[in-house]
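Peer 1: What follows is a predicted structure for the sequence shown.
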Amino acid sequence: MTEESLETYLRARRDAGRALLVPYVTGGLTDDWLAYVRAYADAGADAVEIGLPFSDPMLDGGTIQEASDRALRRGVTPDRLLDEIASAAVEVPLVVMTYSNIVFRAGAKAFCARLAEAGVSGLVVPDVPHDEAGSLSVAATAAGIDLVLLAAPSTPPARLRSIAEESRGFIYGVTVMGTTGERASMPDSARSVAARLRELTTRPVLLGFGISTPEHAVEACRHADGVVVASALMRRVLDGATPAEVGSDVAAIRRALDTQVTASADALRQALGNEGR
C-alpha cells in the first residue's frame, strides 16, 4: 500500500499518460479473497476497490448482491475484513466501498480511523448524498482518507459542480441510471457524464457500472481517465475462477488500455509531424 494519498497517486499516473484501472473484489467472498487483490495489483491495477459486504446493497445488481450474500454467509464482519486488509501487502492504493449503515453504526470518525489503520486510502459510500456527507467528509479528511463521490448521468449542473469540487481521490462517474451489473455495450450516457465532469475538474474521472470487457474499458477511456470493473470480475469468482485466472482478465484489460494509449500517442505524434511539414 502506497503512502501517497489516493488522489496524488492516481493523478501522477494519469498525468504520465496512463489510463487508470480499478478492479473490484467483495471482501471475504472466498477464503483466499486477498489473493485476488494481489493478482489485480500484479496484473497492472492502479488501485483496488474492496467491497465490505452489506445485507441490503441497494446500488448493486444481482452479481454483487450474490457476492455479498455469499461473503456474509461465511460470517465475515467489517472488523475482520479490515484486519485482513491490513495484511494485504500490495503496492497500490486500496479503496473501500460500503454502505452508510456500516459507517455510521461505528461512527464516521472511528470508522475512518479504522480504515487508516488498515492502510486504506479511499472510501466510497454510495448511499450518502454529497450534501449530507459533511460529517463523513470531515472524518475522512482527518484520517487521511479520500472520500470519493459519485455522479450520475441525471445529476443537474449545480450539483455536478459541487460533486466535482468536493470529491477526493477521483470522481466516480456512473454510466447508467441503474444498479451495477454486466452489460452488452457502453451507453451514450457514459460519454456524457464523463465529458461534463472533465469540464469542471482536473481530478481523475473514472467510469463504472457495466464496464465488462476490455473493449468497454477502451471505449470508456476515450472519454474518461479510467474505469472501475466490478460485476464482470465477481461473476468469474462466483463461477469458481481462481485468483490467477481473474488476474489474467484484469491483465487483458490493462493490455487493451495500454495499447489504446500507445496508438493514440502515435497518432498524435504523426499528426504533429505532418503539421510541421
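Peer 2: Happy to help now that I have it. Residues are numbered from 1 along each chain as shown.
Peer 1: Only C-alpha atoms from now on, for both contacts and neighbour counts.
Peer 2: OK.
Peer 1: By residue count, tell me the biggest helix in this protein.
Peer 2: When the chain is parsed with DSSP state H, its longest helix is helix 243-275.
Peer 1: chain center to that helix, what's the gap?
Peer 2: Taking C-alpha atoms, centre = their mean, to the nearest Å, one finds helix 243-275 lying 20 Å from the centre of the chain it belongs to.
Peer 1: do stretch 211-226 as well
Peer 2: With C-alpha atoms, centre = their mean, you get 13 Å for stretch 211-226.
Peer 1: Also stretch 48-65?
Peer 2: 13 Å.
Peer 1: show me what contacts residue 43?
Peer 2: 247-248, 250-251, 254 (C-alpha atoms under 8 Å, 6 or more residues apart in numbering).
Peer 1: ok, it to residue 114 distance?
Peer 2: As for residue 43, its distance to residue 114 is 28 Å (criterion: C-alpha to C-alpha, to the nearest Å).
Peer 1: Also residue 183?
Peer 2: For residue 183, the distance to residue 114 - C-alpha to C-alpha - is 35 Å.
Peer 1: again with residue 31
Peer 2: Residue 31 is 22 Å from residue 114, where distance means C-alpha to C-alpha.
Peer 1: more neighbours, these two?
Peer 2: residue 114 (17 against 10; other C-alpha atoms under 10 Å).
Peer 1: tell me which residues in stretch 185-202 are buried?
Peer 2: Across stretch 185-202, burial judged by 16 or more other C-alpha atoms under 10 Å covers 186, 189-194, 197-198.
Peer 1: Tell me which stretches of the stretch 101-250 of the chain form strands.
Peer 2: 122-124, 146-151, 171-174, 205-208, 226-229 (DSSP state E, counting those that start in this stretch).
Peer 1: before we go on, here's another structure to hold up against the first:
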Amino acid sequence: MSDLKRLFATLAQQNRKALMPFVTAGDPDIATTAAVIQAAQAAGADLCEVGVPYSDPIADGPVIQASYQRALDAGFRLQNVFDLGRDLQTGGTGAVMMPRVTMVSYSIIYRIGIAKYVERAKAAGYSGAIVPDLLVEEAAPLSQICRDADFDLIQLVTPTTTRDRQRRIADLTTGFLYYVSVTGITGERTALPTNLVDNVSWLREQTDLPICIGFGISGPETAAQLAPIADGLIVGSAVVRRIAEATRNAQQTGGDSAAAAAEVVGKFCGELRQAIDEAVVHASA
C-alpha cells in the first residue's frame, strides 16, 4: 500500500480532510523550505506538495511563477529537491513524517529518464509526483513505472476537461485526483465556481480515488467552503505569498528569514486546519 493510500484511508476513518500546503523548493533557499515544511506539519498539515522550479511553469499564476524564478536565480538544481527530501526524512531539526509529493514538469522527468526520476524521488522520501503537463495519451508508461514502484502518479482534472477524458485520467492516476477548482492559473480567489459541487460529485461517482481540490483557495473561509465536498485541500499561492512577504520583511530588519517564514506559514496552516475541521464537523451534524 502506498503512503498516500494509507494516509487517505486513515483520514477517512477519522472523518478528516487532508490539508496539503504547496511550497516551492529553494524559495528563497532550501533551508527555508525545510523549516516551512516542518512548521506546516506541526500545525496540522497532512501532506506537502513540493514544487520543482521550472523556467516555463504550466498553469502557475504570478505568485508561484515568481517563486520559481527566485529559486532559479539563487542557483536551484534538481538535486536540491532530492537532498531536501532526504534531509526531511532524517530530521535535522525534527523529522517530517507526513508524505511529500513533487509538483514537477514532465519535461524534467523525461529529461533524466522516467524510471530514474521515480527511483531517485522515492529514495529521497517522496511518495508521489503531480505532473501537470503530462497528457493522458502519454501517461501510460510513467503510470506503470509508478505503480510498480508503489510511487503515486497524481494527475489533474480541470473544469474544461471532457468527462470521457476525466475517466481516462482517473484510470491512470493513483494516490488522489487533483481537481482544479477554477479555469485558468493558480492564485487566490474570494469566490469559487457555482458548478464546482456538481462537477466534483459527478467525478466522485466515476472513481474510488480521493479527490483533492486546488487552485483558488485563499484562506480559512474558502477552505471551509470546500472541505465538505473534498477529500483534501491544496493551498499554494496563499502559502507562497506569505513565505515571500515574511522573508522579505526579515531581510529588511536583519531577522532570521527561515524562522520568520516558518512562523507565518505555521500560523496560517493552523488557521486552515481549524477551519477545515470545524466545517467537516458542522457538515456531519
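Peer 2: On my side now, so go ahead. The structure presented is a predicted model; accordingly, all values stated were derived computationally and were not measured.
Peer 1: Would you state the helices of the stretch 1-150 of structure 2 in chain order?
Peer 2: Under the criterion DSSP state H, counting those that start in this stretch, the stretch 1-150 of structure 2 contains helices at 3-14, 30-42, 62-73, 78-90, 106-112, 114-123, 140-149.
Peer 1: For the most centrally placed residue in structure 2, which non-adjacent residue is spatially closest?
Peer 2: Structure 2 has residue 49 as the residue nearest its centroid, 2.9 Å off, counting by C-alpha atoms, centre = their mean. In space, residue 49 of structure 2 comes closest to residue 22 once its chain neighbours are excluded; the distance is 4.6 Å by C-alpha to C-alpha, 6 or more residues apart in numbering.
Peer 1: What's that neighbour aligned with over in structure 1?
Peer 2: Superposed on structure 1 with TM-score structural alignment, residue 22 of structure 2 falls opposite residue 24.
Peer 1: got a list of what its match touches?
Peer 2: 48-51, 228-230, 233-234.
Peer 1: conserved subset of these in structure 2?
Peer 2: Compared against structure 2 with both residues aligned by TM-score structural alignment, their matches' C-alpha atoms under 8 Å, these retain 48-51, 228-230, 233-234.
Peer 1: can you pull the buried residues of stretch 90-99 of structure 1?
Peer 2: Result for stretch 90-99 of structure 1 [16+ other C-alpha under 10 Å]: buried residues 90, 92-99.
Peer 1: cool, stretch 216-230 of structure 1 as well?
Peer 2: Quick answer for stretch 216-230 of structure 1 (16+ other C-alpha under 10 Å): 216-230.
Peer 1: picking that back up, now the longest helix of structure 1 and helix 33-42, what's the angle there?
Peer 2: In terms of direction (axes from the mean of the first three to the mean of the last three C-alpha atoms, to 10 degrees), helix 243-275 of structure 1 departs from helix 33-42 by 20 degrees.
Peer 1: what helices or strands is helix 243-275 of structure 1 leaning on?
Peer 2: Here helix 243-275 of structure 1 touches helix 33-42, helix 214-220, helix 231-238, going by 3 or more C-alpha pairs under 8 Å, 6 or more residues apart in numbering; DSSP states H and E.
Peer 1: and of those, who's closest to residue 107 of structure 1?
Peer 2: Residue 107 of structure 1 lies closest, by C-alpha to C-alpha, to one member of those: helix 33-42, at 26.0 Å.
Peer 1: Name the residues that touch that closest one?
Peer 2: Contacts for helix 33-42 of structure 1 (C-alpha under 8 Å, 6+ apart): 23, 25-27, 47-48, 84-85, 88, 90-92, 243-244, 246-247, 250-251.
Peer 1: Format the helices of the stretch 1-150 of structure 2 as TSV; extra columns: distance to residue 216 of structure 2.
Peer 2: Formatted as TSV, the helices of the stretch 1-150 of structure 2 follow (distance: least, C-alpha to C-alpha, whole Å):
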stretch	distance to residue 216 of structure 2
helix 3-14	22
helix 30-42	19
helix 62-73	12
helix 78-90	26
helix 106-112	23
helix 114-123	28
helix 140-149	28
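Peer 1: winner for burial among the ones you listed?
Peer 2: Neighbour counts (mean count of other C-alpha atoms under 10 Å) averaged over each of the helices of the stretch 1-150 of structure 2 peak at helix 30-42, with a mean of 22.
Peer 1: what's the distance between that one and the middle of its chain?
Peer 2: With C-alpha atoms, centre = their mean, you get 14 Å for helix 30-42 of structure 2.
Peer 1: angle of it against helix 78-90?
Peer 2: 40 degrees.
Peer 1: just the angle between helix 30-42 of structure 2 and helix 62-73, please?
Peer 2: 140 degrees.
Peer 1: circling back: is it possible to export the kept ones among the contacts of residue 24 of structure 1 to JSON lines including distance to residue 125 of structure 1?
Peer 2: JSON lines is the format used below for these (distance: C-alpha to C-alpha, whole Å):
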{"residue": "48", "distance to residue 125 of structure 1": "15"}
{"residue": "49", "distance to residue 125 of structure 1": "12"}
{"residue": "50", "distance to residue 125 of structure 1": "12"}
{"residue": "51", "distance to residue 125 of structure 1": "10"}
{"residue": "228", "distance to residue 125 of structure 1": "15"}
{"residue": "229", "distance to residue 125 of structure 1": "17"}
{"residue": "230", "distance to residue 125 of structure 1": "16"}
{"residue": "233", "distance to residue 125 of structure 1": "21"}
{"residue": "234", "distance to residue 125 of structure 1": "19"}
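Peer 1: just to revisit the earlier point, could I get the strands of the stretch 101-250 of structure 1 as a markdown table with distance to residue 158 of structure 1?
Peer 2: Below are the strands of the stretch 101-250 of structure 1 laid out as a markdown table (distance: least, C-alpha to C-alpha, whole Å):
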| stretch | distance to residue 158 of structure 1 |
| --- | --- |
| strand 122-124 | 21 |
| strand 146-151 | 12 |
| strand 171-174 | 16 |
| strand 205-208 | 18 |
| strand 226-229 | 24 |
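Peer 1: For residue 63 of structure 1, find the nearest of those strands.
Peer 2: That would be, of these and by C-alpha to C-alpha, strand 226-229, which comes in at 12.6 Å.
Peer 1: other SSEs contacting the closest one?
Peer 2: strand 20-26, strand 205-208, helix 214-220.
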